[in-house]
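# need a 3D model of the sequence below.
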Amino acid sequence: MAIKLSLADRWRKFWTSSEKQTNIMQIHSSLNNYSGPSPVITMGTFDGVHPGHKALLEKVKELAVAENTESLVITFWPHPRQVLLQDAERLRLLTTLEEKTKLISETGIDHLMILPFTAELAAYTAQSFTEEILVKKLHVKHLVTGFNHKFGKGGITFNELTELSHKHNFQLTQFRHVDVNGDHPSSTKIRQLLLEGNIGGANHLLGYPYAISGTVVGGQRLGRTIAYPTANVMLQERSKLVPPDGVYACRVKVIGKLFNGMVNIGVRPTVNHQMDHRSIEVHILDFNRDIYSEEIVVYFEKRIRDEMKFSGIEALKEQLQKDEIIIRQVLIKRK
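From the prediction side, this is the model:
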């Protein structure tokens, strides 16, 4: 399956669809509060909800309509690697739970079940998970798996899963990968591109601009003295992936509107003498409102340069003026 849209068309579609009301998807936090019909089910972490995930979810929806039932997605929170302590400190997520829920809702899925991932759940074998949860609890009618999806302690082969489907009388479909203009999107590959600062490559595989969200908090207010006031962003999720230090062209959603902006990520070497934390500071172009404590979303478009240390405030201001010129040109081209 190939997705062939130009970058401009894909971005236009994203900004248009992101303003639409999301599907009225029912969200369940327990196996006991699902009372719908025997559903078509798929499951996974779905970090990023990239085009590969979306194509899988579209297949689930199509099967649900064809079989006169409803679609159900099972996902897990926190991420299984965090519970299983599989290099958990290095894991960085493409989407928070709220972002993932919104993206899945926008696909038109009927039900999303967010199962708390615990050590107890991790102890289930694939067979016991299938029999005790999918069959007995949810009465699965049709299970759709990704081509490389593994679940359950010890895993399971597709042939073994096929035998279980015959034994318990549910349909089984294995969904193949999706090709996006010659590339196969994966959450791992997208994370790596972002960590390298390759925003364009990551956005290409995501199918939408990578974003971070948080709350505007107080800062040193230095930007106001050089005509570049910034909003300091406090992230909502500790494990959210933040691109490498540097300056980026971005779009900013705040107070319900979308603006152009420039964002600096780093330790602010010119003015920060403690050097003990990274900051995320956004200057919103052509904007002068006080947005302290407001929720903010920053969509990354392009990395402009590395973070730099300057001889003083005037040198910093001169560089910011140069950055602004470049960023305005970038954002005009991306419309």
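# CA only for contacts and neighbour counts going forward, please
Will do.
# where do the helices sit along the stretch 101-250 of the chain?
Per DSSP state H, counting those that start in this stretch, the stretch 101-250 of the chain carries helices over the ranges 119-122, 126-129, 158-168, 187-195, 199-206.
# how about the ones you listed, which one is nearest residue 145?
For residue 145, the closest of the helices of the stretch 101-250 of the chain is helix 158-168, at 9.1 Å, according to CA to CA.
# now the closest one: buried residues?
158, 161, 164, 165 (16 or more other CA atoms under 10 Å).
# now the residues you listed as TSV including distance to residue 212?
Output for the buried residues of helix 158-168, formatted as TSV (distance: CA to CA, whole Å):
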residue	distance to residue 212
158	36
161	38
164	41
165	40
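# let's see this one next to it:
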Amino acid sequence: MKTIIIDHKNDLHLVASCPTVAALGFFDGVHLGHQKVIQTAKKLAEKIGLKTAVISFFPHPKEIIGKTGERVHYLLPPAEKAKKFSRLGVDYFYLIRFTPEFARVESKDFVQKYLIPLQIKHVVAGYDFTYGRKGKGNLDTMEEESGYSITVTKVENVERNDEKISSTLIRNKIQLGFMEALPNYLGEFYETKGKMVCTEGKAELIWDRYYMLPPEGCYDVAIYKGHGWVEGRVLITDQQKTYWLGPSIPSAWSVFRVKAKWISRNIRFISEIVEAPGKKLVSIRG
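All right, here's what the predicted structure looks like:
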């Protein structure tokens, strides 16, 4: 898959690689609803002999046009989204920088100055997708705004347990610590990546940017350190620091890359950390 970063200064006629069917959206988390949109685009592209593209944006529009100081809780960094798109069979990933200038682009200009120069022939998106300044454009207006050079497919939402799967729903589950529920919406356990810093018997996990952590508490996880998955527990403090409780906490100072699968909240442990005399972190049973 080829990833192409786009901002308002690009000449998109030079950027475009070939005609495509494009899935359009922010796709934070690439949950089952997003996957349905992308898979629909992939099937349509194969049917008419075109490549498949994903068009997305970064940062989140709320960071640019939302309330001052409003914090956006991301589920995945753009690079990890790209990996998921690639596994879904996407050929091109167009990532548009969402800037104040882009936020002022009218809906028709988005179609005429972005989608058409990128040689988008068909757009697939969720039924409630909007675009352009103040979200005035939608899939019902896109065909007309393209001069009928672009056709569209509207994908209905996916539900689990009578709930519409959405990035907002997943964020709410994480905020409540319901990590065991996430495979119902993501199709897999939620994963984060970062580094483990081991000093004097402590093992702190420092996560990369653009992941979301659950609240203070103890959680069952699986950690991958380059030699297979190891199941254990982590403790998140009220300061949102994360500590690996083992098994096998290295005693020597070391730093290495890890990724974690968040399995479930472990309610048998109180979310409290104390410093033992030997400087080791211990959890307190409830």
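# what TM-score do we get after superposing?
Once superposed, chain against chain, the TM-score is 0.86 (TM-score structural alignment, normalised by the length of the second structure); 277 aligned residues with a CA RMSD of 2.7 Å.
# if we can go back for a sec, show me which of the buried residues of helix 158-168 of the first structure is closest to residue 37 of the first structure.
residue 165 (18.1 Å).
# which ones are touching the closest one?
For residue 165 of the first structure, the contact set (CA atoms under 8 Å, 6 or more residues apart in numbering) comprises 171, 172.
# could you rerun that using 10 Å?
The contact partners of residue 165 of the first structure, by CA atoms under 10 Å, 6 or more residues apart in numbering, come to 130, 131, 135, 140, 141, 142, 143, 159, 171, 172.
# just curious, which of the buried residues of helix 158-168 of the first structure is nearest to residue 119 of the first structure?
residue 161 (22.9 Å).
# how close does the aligned partner of the closest one in the second structure sit to residue 122 of the second structure?
Aligned by TM-score structural alignment, residue 161 of the first structure pairs with residue 142 of the second structure. To residue 122 of the second structure, residue 142 of the second structure is 10 Å away according to CA to CA, to the nearest Å.
# so what sits against both of those two?
With CA under 10 Å, 6+ apart as the test, residue 142 of the second structure and residue 122 both reach 149, 150, 151, 152.
# those residues in strands, which ones?
Those of those mapping onto strands are 151, 152, per DSSP state E.
# buried only: go through the shared contacts of residue 142 and residue 122 of the second structure for me.
Buried among these by 16+ other CA under 10 Å: 150, 151, 152.
# redo those residues as JSON lines? Include distance to residue 226 of the second structure.
Listed next are these as JSON lines, based on distance: CA to CA, whole Å:
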{"residue": "150", "distance to residue 226 of the second structure": "46"}
{"residue": "151", "distance to residue 226 of the second structure": "45"}
{"residue": "152", "distance to residue 226 of the second structure": "43"}
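# skipping its backbone neighbours, what lies nearest the counterpart of residue 173 of the first structure in the second structure in space?
In the second structure, residue 173 of the first structure lines up with residue 153, judged by TM-score structural alignment. Among residues not flanking residue 153 of the second structure along the chain, residue 124 sits closest, at 4.8 Å (CA to CA, 6 or more residues apart in numbering).
# give me the neighbour count for that neighbour.
For residue 124 of the second structure, the neighbour count with other CA atoms under 10 Å is 25.
# residue in the first structure matching it?
Per TM-score structural alignment, residue 124 of the second structure is aligned with residue 144.
# contact partners for its match?
Taking CA under 10 Å, 6+ apart, one finds 40-43, 56-57, 59-60, 63, 73, 171-175 in contact with residue 144 of the first structure.
# now, which of those sits nearest residue 103 of the first structure?
Taking CA to CA as the measure, residue 103 of the first structure sits nearest to residue 57 out of the contacts of residue 144 of the first structure, at 11.1 Å.
# what helix or strand is whichever residue in the second structure pairs up with that closest one located in?
By TM-score structural alignment, residue 57 of the first structure lines up with residue 38 in the second structure. For residue 38 of the second structure, the enclosing helix or strand under DSSP states H and E is helix 32-48.
# and the helix or strand that that helix is followed by, how far out from the chain middle?
Next in sequence after helix 32-48 of the second structure, counting helices and strands by DSSP H and E, comes strand 51-58. Computed by CA atoms, centre = their mean, to the nearest Å, the chain-centroid distance of strand 51-58 of the second structure equals 14 Å.
# distance check, the counterpart of residue 254 of the second structure in the first structure against residue 173 of the first structure.
Counting by TM-score structural alignment, residue 254 of the second structure lines up with residue 292 in the first structure. Remark: distance between residue 292 of the first structure and residue 173 of the first structure (CA to CA) = 49 Å.
# cool, residue 160 of the first structure as well?
According to CA to CA, residue 160 of the first structure stands 13 Å off from residue 173 of the first structure.
# can you give me the strands for the stretch 101-250 of the second structure?
120-126, 130-131, 137-138, 151-155, 159-160, 163-164, 190-199, 202-207, 217-224, 229-236, 242-246 (DSSP state E, counting those that start in this stretch).
# how about residue 248 of the first structure, what's its match in the second structure?
When the second structure is aligned by TM-score structural alignment, residue 248 of the first structure is paired with residue 219.
# around that match, how many other residues sit close by?
Neighbour tally, residue 219 of the second structure, other CA under 10 Å: 27.
# tell me the helices and strands packed up against the one helix or strand residue 100 of the first structure maps to.
Counting by DSSP H and E, the element that carries residue 100 of the first structure is helix 97-105. Packing partners of helix 97-105 of the first structure (3 or more CA pairs under 10 Å, 6 or more residues apart in numbering; DSSP states H and E): strand 26-28, helix 51-66, strand 71-77, strand 111-116, strand 211-217.
# just to check, residue 278 of the first structure is in contact with residue 245?
Yes. Counting by CA atoms under 10 Å, residue 278 of the first structure touches residue 245, with 8.1 Å between them.
# of the two, which one has the most company?
residue 245 (21 against 14).
# doesn't residue 277 make contact with that one?
No. With contact defined as CA under 10 Å, residue 245 of the first structure does not reach residue 277; the gap is 11.4 Å.
# determine which stretch of the helices and strands packed on helix 97-105 of the first structure is the most buried.
strand 71-77 (a mean of 22; mean count of other CA atoms under 10 Å).
# show me what that strand is packed against.
Against strand 71-77 of the first structure (3+ CA pairs under 10 Å, 6+ apart) you get strand 26-28, strand 40-43, helix 51-66, helix 97-105, strand 111-116, strand 142-146.
# the last one vs the second structure, mean deviation?
Its aligned residues in the second structure lie a mean 1.1 Å from strand 142-146 of the first structure after superposition (mean CA distance after the TM-score superposition for the first structure).
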